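In: Have a look at this prediction, sequence included:
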Amino acid sequence: MRILIVEDEVHLAEAVTQILKKNNYSVDAVHDGRTGLDFALSGIYDLLLLDIMMPELDGIGVLQKLRGKGIATPVIFLTAKGEISDMVAGLDYGADDYIAKPFSTEELLARIRAVMRRRGEVLPEDALKFGDLELNTTTLRLAVKGKDMKLNLKESELLELLMTRRQSVTSKEQIIEKLWGFDSEAEHNNAEVYVSFLRKKLTFLGSEVRIGTIRGVGYVLEVNA
């Protein structure tokens, strides 16, 4: 799961980034609304943590522009205590929740889980399932018929992407954007390497699921008949 933090308090953004990374989220952080909007428009994020008072473009403006373009990415506002009216306006414009500064690690993580639950997403502590695969995105453990092993973070993120897209084809560009970010210098061979790693681990676990290649298009999960 990839989260974008848009927060002009750099130290706070860095602290939240570290908290989320320790809990196996992929995170990008930017420090003004205009840059945040550009990143959010990429469509690669599962959730936005959005400050209200920011330079260039405030959080309400960012949200309005996103919703105006039909982008429904869940948004949690980060608000100061004196911004109640702005918070209410944000909810009216389509924000999913808010959290007042200062906040605890436990509250932040709980709010994220609650928003994703309401949006119908699989929660980080729950297992994703496809065929005989069961992936726990919190512990990064992949289980197949009682046999399991730990993946590294990028492997887990890749498998999560393929599993949530089910039997849709996922391009190398989509993999790079989701795992490394849309402005990353990662190349197609980076995606190919991690696909190869996963294929070997699926084989080792004896899974009936394979990662199929659609030449010139991308990858898709398939269940062997």
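Out: It's in. Numbers count the residues shown, from 1 in each chain.
In: going forward, measure contacts between C-alpha atoms and count neighbours the same way
Out: Noted.
In: Before we go further, K129 is sitting in a strand, right?
Out: Yes - according to DSSP: H, G, I helix; E, B strand; the rest coil, K129 belongs to a strand.
In: Tell me how far it lies from L66.
Out: 31 Å (Cα to Cα, to the nearest Å).
In: And the strands in the protein?
Out: 2-6, 26-30, 47-51, 75-79, 97-100, 127-130, 133-136, 141-144, 147-150, 209-214, 218-223 (DSSP state E).
In: Can you name the residues in contact with the first one?
Out: Defining contact as Cα atoms under 8 Å, 6 or more residues apart in numbering, one finds that strand 2-6 is touched by 13, 17, 25-33, 36, 39-40, 44-51, 178-179.
In: Could you dump the strands of the chain into JSON lines with distance to E121 and mean neighbour count added?
Out: JSON lines is the format used below for the strands of the chain (distance: least, Cα to Cα, whole Å; neighbours: other Cα atoms under 10 Å):
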{"stretch": "strand 2-6", "distance to E121": "13", "mean neighbour count": "24"}
{"stretch": "strand 26-30", "distance to E121": "16", "mean neighbour count": "21"}
{"stretch": "strand 47-51", "distance to E121": "11", "mean neighbour count": "25"}
{"stretch": "strand 75-79", "distance to E121": "14", "mean neighbour count": "23"}
{"stretch": "strand 97-100", "distance to E121": "16", "mean neighbour count": "18"}
{"stretch": "strand 127-130", "distance to E121": "10", "mean neighbour count": "18"}
{"stretch": "strand 133-136", "distance to E121": "14", "mean neighbour count": "21"}
{"stretch": "strand 141-144", "distance to E121": "19", "mean neighbour count": "20"}
{"stretch": "strand 147-150", "distance to E121": "22", "mean neighbour count": "14"}
{"stretch": "strand 209-214", "distance to E121": "22", "mean neighbour count": "16"}
{"stretch": "strand 218-223", "distance to E121": "19", "mean neighbour count": "18"}
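In: Comparison target below:
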Amino acid sequence: MPILILEDGCDSADGLNADLSQHSMACDIFASGRLGEVALSAAPYDAVILDLNLAETDGMDVLSHWRNRGINTPVLILTARDALPDRLAGLNAGADDYLCKPFALDEVIARLHALIRRSKGISHAEISFGQLNINLNDRSASLHGQPLNLTQREWLLLQLLITHPQRVFSRAQIEDKLYNWEQEVESNAIEVHIHHLRKKIGATFIRPRRGLGYQLGEAP
């Protein structure tokens, strides 16, 4: 689950990155508003955590830039600006949620999950697909009532496919969802993750589309 963090404070950004990575969220961090504007246009993030106090460009201007260009990625404003006029301005400018510092990490994670589910048209955290049951909140999955032991990237791949059942993903698109910009990706990494997930769920669970990529296959 790729998350874009625009945060001017290095300690806050690093802390968020460390904590969110424990919840299967791969984060890219920028302190510059201008770089953040470009980043969201260049990569398919599931959500954005946006501080309003950014270098070069104010966070509110960054948000307006995205929305004026039709970029509808969910945005959670996370800022020290706690006055009511600031909160109203952020929501009216197109933010999907607004949370003031200091914050509880569990609340940030819960709000991110809710925003992402809503953006995908999913109203509940639990999804069933044949004998496969998935809980998006606690990142758990079971098959025939038995828990599945998934690695972080196997979970991310499963989540990607199950929340987009009709979509075909290219190898590059899957890489963008499973890895952040700083991580090296081995040439056969995606095929390895697909092989392992098929082995745990079923050989026909992921369907190859020749020349195009992969999509969700048959229910187990």
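Out: Okay, I see it. The model shown is predicted, which means the values in this text are computed figures rather than measured ones.
In: Map D51 of the first structure onto the second structure.
Out: Matched by TM-score structural alignment, D51 of the first structure corresponds to D51 in the second structure.
In: which ones are touching its match?
Out: So D51 of the second structure contacts L6, E7, D8, G59, I77, L78, T79 (Cα under 8 Å, 6+ apart).
In: Next one: it from E154 of the second structure, what distance?
Out: Distance from D51 of the second structure to E154 of the second structure, by Cα to Cα: 31 Å.
In: in the second structure, which spans are helices?
Out: With helices called from DSSP state H, the second structure shows them at 10-21, 33-42, 59-68, 84-92, 105-119, 152-162, 171-178, 189-201.
In: From the chain's centroid, how far away is the fourth one?
Out: It stands for helix 84-92 of the second structure. The chain centroid and the centroid of helix 84-92 of the second structure are separated by 24 Å under Cα atoms, centre = their mean, to the nearest Å.
In: same thing with the last one?
Out: Taking Cα atoms, centre = their mean, the mean C-alpha location of helix 189-201 of the second structure is offset from the chain mean by 20 Å.
In: quick check: angle from that helix to helix 152-162?
Out: Using axes from the mean of the first three to the mean of the last three Cα atoms, to 10 degrees, one finds that helix 189-201 of the second structure and helix 152-162 are set 80 degrees apart in direction.
In: again with the longest one
Out: Angular relation of helix 105-119 of the second structure and helix 152-162 on a 0 to 180 degree scale: 30 degrees, by the same axes, to 10 degrees.
In: helices or strands next to helix 105-119 of the second structure in the packing?
Out: Secondary-structure packing of helix 105-119 of the second structure (3 or more Cα pairs under 8 Å, 6 or more residues apart in numbering; DSSP states H and E): strand 47-50.
In: Check the last one too.
Out: Counting contacts by 3+ Cα pairs under 8 Å, 6+ apart, the secondary-structure elements packed against helix 189-201 of the second structure are helix 152-162, helix 171-178.
In: what sits up against the shortest one?
Out: Outside helix 171-178 of the second structure, the residues within contact range by Cα under 8 Å, 6+ apart are 1-2, 26, 43-45, 153, 156-157, 160, 185, 190, 213-214.
In: Pull out the buried residues from that helix.
Out: Within helix 171-178 of the second structure, the residues that count as buried by 16 or more other Cα atoms under 10 Å are I174, E175, D176, K177, L178.
In: what's the distance between the fourth one and P85 of the second structure?
Out: Per Cα to Cα, K177 of the second structure is found 35 Å from P85 of the second structure.
In: do the last one as well
Out: Relative to P85 of the second structure, L178 of the second structure is positioned 38 Å away (criterion: Cα to Cα).
In: Ok, the third one next?
Out: Separation of D176 of the second structure from P85 of the second structure (Cα to Cα): 36 Å.
In: if we can go back for a sec, turn the helices and strands packed on helix 189-201 of the second structure into TSV, including distance to I116 of the second structure.
Out: Output for these, formatted as TSV (distance: least, Cα to Cα, whole Å):
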stretch	distance to I116 of the second structure
helix 152-162	12
helix 171-178	14
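In: With respect to Y98 of the second structure, which of the ones you listed lies nearest?
Out: helix 171-178 (24.7 Å; Cα to Cα).
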